[in-house]
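# From the sequence below, what's the structure:
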Amino acid sequence: MPTDATPDPHTDPLAFGQRMQILRTRRGMSRPVMAGLLGMSPSWVKQVERGEIGMPRLPIVLRIAEVLRVRDLSDLTGDQSAPVELFVGPGHSRLPAVRDAVNALTLDGDREAPSTEHLAARLARAWAARHRSANHREILGELLPDLIRDAQLAVRQSDSAASRRAAQAVLSEVYSLSQFFIAYQPDGALLWRVAERGMVAAQESEDPHAIGVAAWLAAQAHRDTGPDHFDAADAMAMEALSHLNRFLPDANDRVRAIAGALQFEVGYTAARRGETGAAWGWWDKAKATARSLPADYYHPVTSFSQAIIGAHAVTVAVELRAGGESVRQAVAADTAAIPSRPRLARHRIEEARAYHLDGQAETALATLEKAHQAAPETIKYNGYARRIVLEEAESKYPARRRRAAALADQLGLLAA
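Next comes the predicted model:
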């Protein structure tokens, strides 16, 4: 092995600081950038990495794990005896069935494919069921295997160019729905495979809405991979917006909504970079697009709507690490107008991040309890919620520890 190869933090008993440096370097993150995200000085980061300062207390360790997008806490601490996955939730019991449907080779067989109209109606019912359900992954896990196989078969059996494009549009959205089930589960390769297939199907369909949705999800996947993929996330969103612009003057509500969702994604990535002006500038563009939609419109895939813009403002402020502003936006947001239970739970988690960032730990835990009431499967798979709960389980205040421990038990974080 070359002597200048980057060591693997799993193979040798490396110190905490060495692991932190390796993982930071792999993310392509500089010490000053990491220090800024942690609220520490670059010299502090350097001292930790050199072993001049020992492993910090758990709250700081959890913040480091969030900044570095460490999926398993033991990758950072070196303690393999009790691994804790932070940004990947537990594998759902229906994940193998969905994986098998994605991986299957669907040829003609001995049955006729459903019509694209029938598939589109089933897909619409699946989206509606997801928004209504507290345990939305259970619902999707039950519906997806047959939907995936039937949509693949519809493409295979298309007998004209027009019918094939229509079938590809439905198949693309089925893959989009699949990504909501697969995300934050322990199969990153499957998530990327579905994202890529969704994009291919969307391009084959030539449907602007399908292309926009596929790009929206792909941009998120790139951004969540880490800072070194932020440029790819922006490129995906910007190219899709450029494509959609030609359709916008005469576009229907759902095409305008996906354009607005993409505008917000660019702002979200800017916020992750710490670019305040760009982040709020793109949020303003998304807000203007939302105002062009009917007041009661709600996009079934992205949740983009007038109702969601306030929730998006909380996310921007939180990602910019602006505690006071994020709380102000959280107070201003109209949660009663969010009709989707999983999206409401996601917003509650963002509110909890705002309160926690502002030093209001009790309010953050109370808000996470509301998220759990709205949709337990959303908070169970959310790394930010898990990090806050674990951090507060180490609080010096007994009442707060008990409250956090109860939530940790509900999320399965205390399992042996």
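
# use CA for all of it now, contacts and neighbours both
Fine.

# Following element in sequence after the host helix or strand of residue 277, please.
Element membership for residue 277 (DSSP states H and E) is helix 276-291. Sequence order places helix 309-319 as the next helix or strand after helix 276-291, per DSSP H and E.

# tell me what the helix holding residue 277 is packed against?
Packing partners of helix 276-291 (3 or more Cα pairs under 8 Å, 6 or more residues apart in numbering; DSSP states H and E): helix 253-273, helix 309-319.

# Check which residues of the last one are buried.
Using 16 or more other Cα atoms under 10 Å as the test for burial, helix 309-319 gives 309, 310, 311, 312, 313, 314, 315, 316, 317, 318, 319.

# Tell me who's in contact with the nearest residue to the fifth one once chain neighbours are set aside.
Which is residue 313. Closest residue in space to residue 313, ignoring its immediate chain neighbours: residue 329 at 6.2 Å, by Cα to Cα, 6 or more residues apart in numbering. Contact partners of residue 329, counting by Cα atoms under 8 Å, 6 or more residues apart in numbering, are 310, 311, 313, 314, 317.

# Grab the nearest non-local neighbour of the first one.
It refers to residue 310. The spatially closest residue to residue 310, leaving aside those adjacent along the chain, is residue 333, at 4.6 Å (Cα to Cα, 6+ apart).

# State the distance from the one you found to residue 354.
According to Cα to Cα, to the nearest Å, residue 333 stands 12 Å off from residue 354.

# Looking at the two, which is more packed in?
Using other Cα atoms under 10 Å, the more surrounded residue of residue 333 and residue 354 is residue 354, with 30 against 21.

# about what we covered before: please, which helix or strand holds the residue nearest to residue 313?
Assigned by DSSP H and E, residue 329 belongs to helix 323-332.

# Next secondary structure after that helix?
On the C-terminal side of helix 323-332, the nearest following helix or strand under DSSP H and E is helix 341-357.

# Can you tell me what sits against that next one?
With Cα under 8 Å, 6+ apart, helix 341-357 has contacts from 130-134, 136, 303, 311, 314-315, 317-318, 321-324, 326-327, 330, 335, 338, 361, 363-365, 367-368, 370-372, 374-375, 377-379, 384-385, 388.

# Here is a second sequence; please produce its structure as well for comparison:
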Amino acid sequence: MDLPADFTTGERIRHSREKRGMTRAVVANLVGYSSDWLKRIEAGQRGISIPALVRLARVLKVDDLSDLIDGATPMPVSAWEGPAHPAADAVREIVDAMTFRPMAADAPPPDVTALTARLRRAWRDWHALPDNHSVVASVLPALISDLERATIVLEGTERRRAHAALTSAYGLTQHLAVDLVEPEVGRIIADRAARSAQMADDPVSLAFGAWTHGHVLRSVDADAALWTVREAAAELRRHMEDDEDAVGLYGSLCLHMAISAAYQGQDGEAWRLWDAADRVARNLSSGYSHPQTIFGPSNVDIHGVSLAAELRRFGEAVARAERIVPENVPSRERRGRLYGEIAAGHMQRRQLDDARRYLELAYLESPEEVPFSPLTRGVAVELVRAATGPLKADAVRLAERIGVLSTG
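Take a look at the predicted model:
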């Protein structure tokens, strides 16, 4: 792409869009974000993540990311396209499953307590196991099918309990779907979680439904996500006395709102909400973490890293990250993502050896997530491009293990 050398990333994106005769609204919709989000990127008012840049490149038919970020070294879009994860089939099975046959009248009634126990095991496995994607994908389709049946054949309190469990199960499905399936599939899952929460009709389920729905809504309209979650948090706050899990979920909603505020560049509001979550975490029992969201002191610290990075304070993000004791993070999945975020922060600062070290830690902690995450794949590709000498060989070997480079 022959453009002036001083063109910014935003100007390059705008030029590519206008060259193809596409409006900002059309491009933003195809990428899965709001028109205002793209407007601010083109104006240089906010940065853009590698995953979002890759989606933009595909929509604009740009094969090389260096055309959009003024890089001298080719950066093919294909390098960020991970292999198909087997768990994606399970997610699509859940979304596509639809039956129009009446439920068998002679079948024994579902046991909601047993179904809830199965769901708790699935959440524990998600946070504890290195092969969490495969294990959870192997049980979720049947579990959701059984919960869907329970919401149909049961009545009264038991039906609402089944809907509450189904809300949580769809929340876990949304976690599984991230980076594995198309954004529209994630939207279907979040919508089902929200509808189940409405049918459960209790403040905790409604708050969890908002938490799940807000994650998907944020990418389209961060302001709407902030409003939705704020409303749910305000209602939950009225009903969380003597329920530590409800308090933990409230803290998670505060962190959710903080990230949404940061997406819009609302620096002061983002840190105000983070401070609110920090106060909640410090009043919880020692060692407590929310069973689904993993809210607790270490989770608050991790979100501080994410806020700093979203607000383009990469030095602060790295400094915050390195003050976190990974062993205190009660989720293996979240520890892997933390290491990936630290690697990305070091990459932004061109601290290549540190970036490689943390990327390898991320892979060792979450071997089923790192090969499919656009963030960590991006770090792997940039490392191979930028490294020299012995570090280059280490970067290539790590990229081969992750699956960014072929070993053939």
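
# Reformat the buried residues of helix 309-319 of the first structure into TSV and put distance to residue 180 of the first structure next to each item.
Output for those, formatted as TSV (distance: Cα to Cα, whole Å):
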residue	distance to residue 180 of the first structure
309	20
310	22
311	19
312	18
313	22
314	21
315	19
316	21
317	24
318	23
319	22
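
# Tell me the one of these nearest residue 15 of the first structure?
Residue 15 of the first structure has its nearest neighbour among the buried residues of helix 309-319 of the first structure in residue 319, at 29.6 Å by Cα to Cα.

# The residue nearest to residue 313 of the first structure matches what in the second structure?
For residue 329 of the first structure, the aligned position in the second structure is occupied by residue 320, per TM-score structural alignment.

# Could you measure from that match over to residue 289 of the second structure?
To residue 289 of the second structure, residue 320 of the second structure is 20 Å away according to Cα to Cα.

# sorry, back to before: just the buried ones out of the contacts of helix 341-357 of the first structure, please.
The buried subset of the contacts of helix 341-357 of the first structure - by 16+ other Cα under 10 Å - is 130-134, 136, 303, 311, 314-315, 317-318, 321-324, 326-327, 330, 335, 338, 361, 364-365, 367-368, 370-372, 374-375, 377-379, 384-385, 388.

# any idea how far the most centrally placed residue in the second structure is from residue 195 of the second structure?
Nearest residue to the geometric centre of the second structure (Cα atoms, centre = their mean): residue 178, 5.8 Å. Residue 178 of the second structure is 20 Å from residue 195 of the second structure, where distance means Cα to Cα.

# do residue 134 of the second structure as well
Distance of residue 134 of the second structure to residue 195 of the second structure, computed by Cα to Cα: 27 Å.

# Quick check: the residue nearest to the centre of the second structure touching residue 187?
No: with contacts defined as Cα atoms under 8 Å, residue 178 of the second structure does not count as touching residue 187, sitting 10.8 Å away.

# what about the residue sitting furthest away from the middle of the first structure, is that helix, strand or coil?
If you look at how far each residue of the first structure sits from its centre, by Cα atoms, centre = their mean, the farthest one is residue 110, at 38.8 Å. Secondary structure of residue 110 of the first structure, reduced to three states by DSSP: H, G, I helix; E, B strand; the rest coil: coil.

# and residue 166 of the second structure, what pairs with it in the first structure?
So residue 166 of the second structure corresponds to residue 171, using TM-score structural alignment.

# what's the neighbour count on that match?
31.

# next one: residue 229 of the second structure
Using other Cα under 10 Å, residue 229 of the second structure has 27 other residues around it.

# for residue 244 of the second structure, same thing?
For residue 244 of the second structure, the tally of surrounding residues (other Cα under 10 Å) stands at 16.

# Not counting residues beside it along the chain, what's closest to it?
Closest residue to residue 244 of the second structure apart from its sequence neighbours, by Cα to Cα, 6+ apart: residue 284 at 7.3 Å.

# didn't residue 281 of the second structure look like it was pressed against residue 251?
Yes: judged on Cα under 8 Å, residue 281 of the second structure makes contact with residue 251 at a distance of 6.9 Å.

# Which stretch of the second structure lines up against the helix or strand harbouring residue 200 of the first structure?
Under DSSP H and E, the secondary-structure element containing residue 200 of the first structure is helix 188-205. Per TM-score structural alignment, the counterpart of helix 188-205 of the first structure in the second structure is residues 183-200.
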